[in-house]
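Colleague: sequence? don't have it. structure:
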């Protein structure tokens, strides 16, 4: 089963979109569903199965408001660089990857807590 992270991202105008990430593949949509649909198309999986848990993307002790803002800032820089055929600096890319991994771990922990509460 493919692991997918869907993260909210604010653009420079403060408008929210969503980025779906699976390995080195990424897609963007105005909704989490659009981002997921675009990603599954990129992955070429015709028999895609997943358990989807939708949570509010409010800051918490697992992923703070500062981390959310920095992630959004770096995603905007990444999109600008991509559109220009460029890449982020190695330091920016490492920080972006670290924040994505941290948010994915936080989402995993939140999901485990939800599962425990539903048992």
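Modeller: Now that the structure is in, tell me what you want to look at. Source: prediction; values computed, not measured.
Colleague: alpha carbons only for contacts and neighbour counts from here, please
Modeller: Fine.
Colleague: you'd agree residue 8 is up against residue 56?
Modeller: No - taking contacts as CA atoms under 8 Å, residue 8 lies outside contact range of residue 56: 9.9 Å.
Colleague: in terms of neighbours, single out the busier of those two.
Modeller: More crowded of residue 8 and residue 56, by other CA atoms under 10 Å: residue 8, with 21 against 6.
Colleague: look at the more buried one and tell me its secondary structure.
Modeller: Here residue 8 takes the strand state, with states given by DSSP: H, G, I helix; E, B strand; the rest coil.
Colleague: what do you get for residue 27?
Modeller: Assigned with three-state DSSP, residue 27 falls in the strand class.
Colleague: buried ones in the longest helix seen in the chain?
Modeller: Longest helix in the chain, counting residues (DSSP state H): helix 90-118. Residues of helix 90-118 classed as buried: 93, 96, 99-100, 103-104, 106-107, 111 (neighbour count, 16 or more other CA atoms under 10 Å).
Colleague: what's it packed up against?
Modeller: Judged by 3 or more CA pairs under 8 Å, 6 or more residues apart in numbering; DSSP states H and E, the packing partners of helix 90-118 are helix 65-83.
Colleague: return the list of helices and strands in contact with the helix it packs on.
Modeller: Using 3+ CA pairs under 8 Å, 6+ apart, helix 65-83 sits against strand 5-10, helix 90-118.
Colleague: putting a second one here so we can go through both:
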């Protein structure tokens, strides 16, 4: 299975886009989904199957900062 990383990047004007990287291949899109879609076309169907793990370390209504601190 190919490992893919999707990272937010900012241009000189502060606009956020996303870069998807898998080995020596990469793509950029306005959203993480666009970057991933563009990358999958480069990988081809035989190379790509997906298991997405999305990490968001910011507090939200379901997992507050206090709860996060208790786990650290």
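Modeller: Done, it's in. Just so we're clear, the structure is a prediction, and the values are computed from it rather than from any experiment.
Colleague: that older thread, and the two most separated of the buried residues of helix 90-118 of structure 1?
Modeller: Distance extremes for those: the farthest pair is 93 and 111 at 26.8 Å, using CA to CA.
Colleague: so in structure 2, which helix runs the longest?
Modeller: Longest helix in structure 2, counting by DSSP H: helix 32-43.
Colleague: how distant is that one from the center of its chain?
Modeller: In terms of CA atoms, centre = their mean, to the nearest Å, the centre of helix 32-43 of structure 2 is found 11 Å from the chain centre.
Colleague: residue range for that helix in structure 1?
Modeller: Residues 32-43 of structure 1 are where helix 32-43 of structure 2 lands when matched by TM-score structural alignment.
Colleague: need the residues that contact the matching stretch.
Modeller: Identification of contacts with stretch 32-43 of structure 1 by CA atoms under 8 Å, 6 or more residues apart in numbering yields 6-8, 17-22, 25-29, 48.
Colleague: mind redoing it with 7 Å?
Modeller: For stretch 32-43 of structure 1, the external contacting residues (CA atoms under 7 Å, 6 or more residues apart in numbering) are 6, 18-20, 26-29.
Colleague: so can I have JSON lines of the residues you listed showing distance to residue 116 of structure 1?
Modeller: Shown next, in JSON lines, are those (distance: CA to CA, whole Å):
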{"residue": "6", "distance to residue 116 of structure 1": "22"}
{"residue": "18", "distance to residue 116 of structure 1": "27"}
{"residue": "19", "distance to residue 116 of structure 1": "27"}
{"residue": "20", "distance to residue 116 of structure 1": "26"}
{"residue": "26", "distance to residue 116 of structure 1": "30"}
{"residue": "27", "distance to residue 116 of structure 1": "31"}
{"residue": "28", "distance to residue 116 of structure 1": "31"}
{"residue": "29", "distance to residue 116 of structure 1": "31"}
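Colleague: now, which of the residues you listed sits nearest residue 80 of structure 1?
Modeller: With CA to CA as the yardstick, the closest approach to residue 80 of structure 1 among those comes from residue 28, at 13.7 Å.
Colleague: the closest one contacts residue 11, correct?
Modeller: No - assessed by CA atoms under 7 Å, residue 28 of structure 1 is found out of contact with residue 11, at 11.6 Å.
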